[in-house]
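# Give me the fold of what follows.
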Amino acid sequence: MEFGEKLQELRKSRGLTQQELAEALYVSRTAISKWESGRGYPSIDSLKEISGFFSVSIDDLLSGEKLVSLAKKENQSNIRHICDLLFGIVDLMN
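Coordinates of the predicted model:
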């Protein structure tokens, strides 16, 4: 089962609409719709919120290889950005 299917199942098991879940997670209803349909994926921070809200592990949410790959790419991008900032500061000090 992919992430979108799991999210939809968790939401429905609580009797929530997409709008109600969006409000609980501080995201738009459109974001929930995209995540459930597989047309988009949540950020790492949103995954943490979803995990906490439904009391499930992130591992349980992330069974699909595609989502794991996207999360790794986001993490690598964040690391590169931090390194660029640090090297920029070092260059300014010289």
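# Only C-alpha atoms from now on, for both contacts and neighbour counts.
OK.
# and residue 24, how many residues sit next to it?
Neighbour count of residue 24, defined by other Cα atoms under 10 Å: 12.
# Now do the one helix or strand it maps to: which elements does it pack against?
According to DSSP states H and E, residue 24 maps onto helix 18-25. In terms of contact count using 3 or more Cα pairs under 8 Å, 6 or more residues apart in numbering; DSSP states H and E, helix 18-25 is assigned the packing partners helix 29-37, helix 44-54.
# got the contact list for that helix?
11, 28-29, 31-33, 46, 49-50, 53 (Cα atoms under 8 Å, 6 or more residues apart in numbering).
# quick one: buried residues of it?
18-19, 21-22, 25 (16 or more other Cα atoms under 10 Å).
# quick one more, to check against the first:
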Amino acid sequence: MPYRFRDARIQSGKNLAEAAEELFVSKTTLSNWESGRRVPSVEAIEKLADLYGVSVDYLLGRTDQLNPLYEVSESVDPHMLQFLHECPVYVNQSRWGLVDAVNHKICFTDGSELAFSDVMQISMLLPAFQSGSYPLEKPLTRSETENCSRIWLEPISKDETLRQELRGWYNVKNRFVENDFGQRFYFDTYGNKWLAFHTNL
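Predicted structure coming up:
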């Protein structure tokens, strides 16, 4: 099967000039790769795969799956990034990165970073392929939370053990929410230390 360098670029929505600039090669070099006049190095093929959000096997014509990992992932609301510290996520339908919730950014293998505010769409591995459990629905706003009598609370912490201990059903009080064990989260820390949801996740 022929290489799919050009097809993958077009599917990613990039024109020749944009892709060449992001790959730090000339348009002529990229055009030569796409036409088969030249063969890129292994390192260049890896960069092409990362840039276009496909697998190396797809670029080389060894599979028809654009990205095997994308097939076992599901869409997640970008508001959930703060819960996903050190988790791999598929970002903006383009490539996989690792969440740095402490610094509010996503880090990629090429050393580049993307701020949470620039994330339009994320996906993560389906539950069968991931270790922890994370909220998948959009959180309630603070005002919505204040109008509920009982909510499901998810602490915001990179400490998975702490999250598991403190997550659960909480009763909504005047200035805080409280669970049956007396643990409290105050409304003035909403969005920084915790988020509320309608349902158990």
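# okay, the contacts of helix 18-25 of structure 1 in a markdown table with neighbour count and distance to residue 68 of structure 1 next?
Output for the contacts of helix 18-25 of structure 1, formatted as a markdown table (neighbours: other Cα atoms under 10 Å; distance: Cα to Cα, whole Å):
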| residue | neighbour count | distance to residue 68 of structure 1 |
| --- | --- | --- |
| 11 | 18 | 21 |
| 28 | 14 | 23 |
| 29 | 17 | 23 |
| 31 | 17 | 18 |
| 32 | 25 | 18 |
| 33 | 17 | 20 |
| 46 | 14 | 14 |
| 49 | 17 | 17 |
| 50 | 21 | 15 |
| 53 | 12 | 20 |
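# of all those residues, which comes closest to residue 66 of structure 1?
Checking the contacts of helix 18-25 of structure 1 against residue 66 of structure 1 by Cα to Cα gives residue 46 as the nearest, at 16.6 Å.
# Can you tell me how far the aligned partner of that closest one in structure 2 is from residue 22 of structure 2?
Under the alignment (TM-score structural alignment), residue 46 of structure 1 maps onto residue 44 of structure 2. Using Cα to Cα, to the nearest Å, residue 44 of structure 2 is found at 12 Å from residue 22 of structure 2.
# Check residue 105 of structure 2 too.
20 Å.
# Taking the contacts of helix 18-25 of structure 1 together, which two end up most distant?
Maximum distance among these (Cα to Cα): 17.3 Å, for 33 and 53.
# for the residue lying closest to residue 38 of structure 1 once chain neighbours are set aside, what are its contacts?
Nearest residue to residue 38 of structure 1, sequence neighbours excluded (Cα to Cα, 6 or more residues apart in numbering): residue 4, at 5.6 Å. Counting by Cα under 8 Å, 6+ apart, residue 4 of structure 1 touches 35-38.
# helix or strand for residue 4 of structure 1, which one?
helix 3-13.
# that older thread, what range in structure 2 does the helix holding residue 24 of structure 1 sit on?
Under TM-score structural alignment, the match for helix 18-25 of structure 1 is residues 16-23.
# Quick one: average offset of the matching stretch versus structure 1, please.
Stretch 16-23 of structure 2, aligned to structure 1 and superposed, deviates on average by 0.8 Å (mean Cα distance after the TM-score superposition for structure 1).
# In structure 2, what residue spans correspond to strands?
Per DSSP state E, structure 2 carries strands over the ranges 73-76, 88-91, 95-100, 105-107, 113-115, 122-125, 150-155, 168-172, 176-178, 184-186, 194-197.
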